[in-house]
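# any chance you could fold what I've pasted below:
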Amino acid sequence: MFTILPTKGFIDQIDGFFCDGIHAGLKPNGKLDLGFIYSDTLCDVDAVFTLNKFQAAPVKHFQRYEKGFKTNFVLINSKNANALTGQSGIDNIDKVFSSLKFDLTNPIMSSTGVIGNPLPVEKIVSGANSFNLSSKNGDNLSKAIMTTDAYPKTSLYEVKLEDGSSFKIGSVAKGAGMINPNLATMLCFICTDAAIPQEDMKELLEANSHTTFNAISVDGDTSTNDTVLLLANKKSNTYNKEAFKEALRLVMHDMAMLMVADGEGAKKAVAFEVNGALNDQEAEIAAKALSNSLLVKTALFGEDPNFGRIASTIGASRVTCDENTLVISYNDVIVFNKGEICFDKAQEAKASQVLKNDKYKVICDLGIAEGKFTAYGCDLGYKYVEINADYRS
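Down below sits the predicted model:
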C-alpha cells in the first residue's frame, strides 16, 4: 500500500536538488532565459527524446555519454534550439561546459527556441558563471525555460509507503506549440530522491510516455529538441516500483495536460476517448487522428458540435469501423447513435453547451470490439497563426 499526495512547490523541495533561472541576454526586455538544475550528489539519469530525424545538438551531446552515466548538473536555455547546427552545435556545448567555474560531472545541456541559429556561447557562459548552485528558486527556473508558453508548468508529489518511509518526485516543463505525438514538442525535467534502480528508469519512462506525452497534440508538428529527462539522486533511500510508476505517471500526465491547455492560443483542452475498437492499436490511430485533425480543431474553436467532422476523421484513419455501430457523444450528450442522427435542435443545443466548457470529452464508441485509447488535443484559432507567423522575433 502507498499514498501519493500532491504538494505545492517546485523541484527544489526535493532533498539535494537546487535550481534557479536568470536573464543572460538571450531574450529581450530582461526576461529570464537561462536556468539550471543541480544535485549535491550524483544522479542516475535516463531520458526519452524526439523521433524527429534532425535531432538537435543537445540531444546528440547527451547520447555521447556512456550508458549508465551519472550527472549532477543540467543547463537549460531558451530562445535558441541549437538545432540544425551540425558538429559546431555539439562543439559549442563542450565550449560552454569547459568554460564554467563549477565542479561538474557529465553535465547535460537542453535547449529550446529558434532552429538554425548558432548557440550564443559567450552569453550563456557569462550567465551560467553567475549561478549560485545553492539557490532554490524553482519559480525562476520554470519561467526561464519558457518560449511561447503562456504560463509555467510544474508538478510535485510526495509518496508515502506503508512502512512510513517516503520519497518525492516533481517536474518542471515547457511546451505549447509544435506539439505532436512522438514526444510532443517539449522539455520536461523530472527529479526524484527515490532510490529507483537504473534499470527501472527507462522502462517506466517509456511506459508512461505512451499515455501522456505521446498522447497529446496541439498542431501535428514534432520538434527537434523534445526531451524528457529523469534524474534520481536516491537520497531518500526509499523505493517501491508500483508506487513510483504511478507517481511518475501523475507527474507526466500533469505536464502533458498543461501543455495541451496552453497550446499557443488554445482555449479548449479536449480528451478524444475512443472505445470499442478492433484493438488498442486501432483505437490509438483513431484517437490521434481526431486530436491532430485541423477541421476538428477549428470546429472546437468555433464551439460547433459538428459530429460529421468527428465521423469523417475516424473513417479517414482507415481503422475498422461501421456507421451502424458507431456512437458519438460530447461528454454525455449523444449526437450519433448506431446509424441514427440524434442531432435535433435540443441535442445540438446541449452539445453546444458542452463545447463552451474549457475541458470536455469527445467520446467515440466504434462498437467493434474492446480496444480503447485516449488522446488529448486542443482547439486551433487565430492566436496560433499570429504567434507562429512571427516566431523568430
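# all contacts plus neighbour counts: C-alpha atoms, from now on.
Fine.
# residue 202: what secondary structure?
Following DSSP: H, G, I helix; E, B strand; the rest coil, we place residue 202 in the helix state.
# show me the strands in the stretch 251-393 of the chain, by range?
With DSSP state E, counting those that start in this stretch as the criterion, the stretch 251-393 of the chain has strands at 269-277, 327-330, 333-337, 340-341, 359-365, 371-378.
# nearest the geometric middle of this protein, what residue?
The residue lying closest to the centre of the chain (CA atoms, centre = their mean) is residue 256, at 4.3 Å.
# I'd like the next helix or strand past the longest strand along the chain.
For the chain, the longest strand by residue count, based on DSSP state E, is strand 34-49. Using DSSP states H and E, the next helix or strand after strand 34-49 towards the C-terminus is helix 57-63.
# just checking, what packs against that following helix?
Applying 3 or more CA pairs under 8 Å, 6 or more residues apart in numbering; DSSP states H and E, one finds that helix 57-63 contacts helix 86-98, strand 108-111.
# let's see this one next, to set against the first:
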Amino acid sequence: MQKIKSATDYRNELESRGALPEGFSTGFTGLTFSPTELGSDQVMEMNLSMLMLDKPTTVFAGTFTKNLFPGAPVLLCRKRLENDRFRGIIINNKIANVCIETGVEDSEELLKAAAVQLGCSPDELMASSTGVIGWRLPVNEMINALPSAVESLRSNSRRNAVELAERIMTTDSFPKLRSRSVCGGRITAVAKGAGMIEPNMATMLCFIITDLSISRDELREMLPPIVGETFNRISVDSDQSTSDMVIAASSDRKPCADKAEFRKALYEVCSELAEDIVRNGEGTGHVIRVTVDGAASVEEASAIGKALVNSPLVKTAIAGNDPNVGRFASSIGDYCGNNGIKLPVDKMEISLGGELIFSGGGFCMTPAKEFRLAAYLSECGTIPEHKGWPVHEKTVNIDINIGMGNSRSTILGSDLTHEYVRENADYRT
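The predicted structure follows:
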C-alpha cells in the first residue's frame, strides 16, 4: 500500500480494492434508539447493514467464537450453517445481543421481518451484532428501519464494499477491506474489530464473498485452517469476544480452474485483514510481529508468541519505545516454566528489529544497540490517538528461535497505551 496521507486518500485506496464480486449487493440505513438499560432518555445511533446475494447459494461457511457466553447471533448462525441455502446477512453495530433472555428470539424476529421485505425465507438469512454486551436490541426500531435498508439495497448500483466496511465499525478508527482478483473472478472481504481481540476460532467480524465456483465442501474445508493461521494468531488485548465470526459465501458465478490459487488468495485476504485489525486496535501505537521458530510444534510456537504479545510489561515497554529486552526473556520463561516446556536457554536466540539481543544464555546489548533499538521502535510507531487511516504498515519485528524443533508460527499483537485505557474506560459513556 502506498503511503496514505489523509482519510480521503485511504478511502480512495479502499474503493480501488472494494468492488463486489458478481452476484452480491449491499444496503444500509441508520436508526436511533434509547437503551433501556441506561434508565435515561439518552439517544444513540445504530447502523443496520445488509450483505445479500442476488440469488440464494448453497456455498457458504463460517467459523465462530469459542467463548462460552456466545452472542445470540452466533448461536443462530451456527444453526443456519446446517441449512441448504444462504441468501445474506443482516448486521448491526452498537449492541452485541449477548446474554439477553430474548436474544435469539429478537434476532429471529428481525430476520423474519427482513425476509418479508426481501421476498425470501428467514431460514436463508443470518444475523450479526457487535457492540455493548448485556443490552437488548431495539427490535421495533430496527424493524421499522428495514424498508429503508432494503430500498438502499435495491438502488445501490455502485457495488463497492467500502460503505459496508465503514458501517459495521464500533470503536474501529478506520475501515478494513481487502481483495484479490484470481482465476478470472474475485474475492472481497471486510472486517471490523479493534478491542476485545484475541479470536479463537474480537469483537471481530469478517465477511468474505466471492463469485468463483467452489463447492460447499471445499469452502468448508478451506476456511477453518485459514482462520486458524490468520485471525487466530492475533491479539490486541487477550480478550476473546462473545461475538467473533467469519462468514464466507460464493455466488457461484465463475468457474475456478485452480483451487490452489483460490486458497492462496483467500489466505492472503484473511492475513492482511488480520494485520489491519491489530493495526486498528484500540489505542494501538505499534504493531508487534513475533515469529517463533525452533519449537516442538506449531501450537507451542503460537502459544509462546502469544505469551509475549500479551505481556503487559512487554506491551508497555514497546509503547514507550523502550528496548527493555529483559521483559521479552522473562515472558517467554514465565510461559514455558508454567507449561512444562523445558526450554534450552543456552540454545535460544532473540532478535529485535533484526539485531541479536539474546544468545548463548545471555543478553548481548550495548549502549549503541540500545540507542538504535529505541530509534527503531519509535520509527515503527504511530500516535495512538490518530484516527481515520493507517499511517504506515510497519511492524516491530521480534524473532525467537528456541532451539527445540522445526516448527514455526507468527503472531501479531499490539502495544498497550494510555489511549487504550481511556477508550475502554469511557466505552459506554
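# TM-score them against each other, please.
The pair, once superposed, lands on a TM-score of 0.92 when counted by TM-score structural alignment, normalised by the length of structure 1; 382 aligned residues with a CA RMSD of 2.0 Å.
# any chance of the strands of the stretch 251-393 of structure 1 in TSV, plus mean neighbour count?
Formatted as TSV, the strands of the stretch 251-393 of structure 1 follow (neighbours: other CA atoms under 10 Å):
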stretch	mean neighbour count
strand 269-277	25
strand 327-330	22
strand 333-337	20
strand 340-341	13
strand 359-365	21
strand 371-378	26
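# switch these over to a markdown table; also include distance to residue 53 of structure 1.
Formatted as a markdown table, those follow (distance: least, CA to CA, whole Å):
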| stretch | distance to residue 53 of structure 1 |
| --- | --- |
| strand 269-277 | 28 |
| strand 327-330 | 37 |
| strand 333-337 | 41 |
| strand 340-341 | 44 |
| strand 359-365 | 32 |
| strand 371-378 | 24 |
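# please, where are all the helices along structure 2?
Along structure 2, the stretches classed as helices by DSSP state H are 7-17, 72-80, 103-118, 139-155, 162-167, 216-229, 259-279, 298-309, 312-319, 326-338, 367-380, 418-425.
# most tightly surrounded among the ones you listed?
helix 298-309 (a mean of 23; mean count of other CA atoms under 10 Å).
# in structure 1, which residues correspond to it?
Mapped onto structure 1 using TM-score structural alignment, helix 298-309 of structure 2 covers residues 280-291.
# residue 326 of structure 1 corresponds to which position in structure 2?
Aligned by TM-score structural alignment, residue 326 of structure 1 pairs with residue 348 of structure 2.
# list the contacts for its match?
Counting by CA atoms under 8 Å, 6 or more residues apart in numbering, residue 348 of structure 2 touches 358, 359, 360, 361, 400, 401, 402, 403.
# now these as CSV including distance to residue 236 of structure 2?
Below are those laid out as CSV (distance: CA to CA, whole Å):
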residue, distance to residue 236 of structure 2
358, 26
359, 28
360, 31
361, 30
400, 20
401, 23
402, 24
403, 27
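# from residue 400 of structure 2, how far out is the match of residue 326 of structure 1?
The gap separating residue 348 of structure 2 from residue 400 of structure 2 is 7 Å, by CA to CA, to the nearest Å.
# what do you get for residue 61 of structure 2?
Residue 61 of structure 2 is 35 Å from residue 400 of structure 2, by CA to CA.
# residue 46 of structure 2 too?
Applying CA to CA to residue 46 of structure 2 and residue 400 of structure 2 gives a distance of 44 Å.
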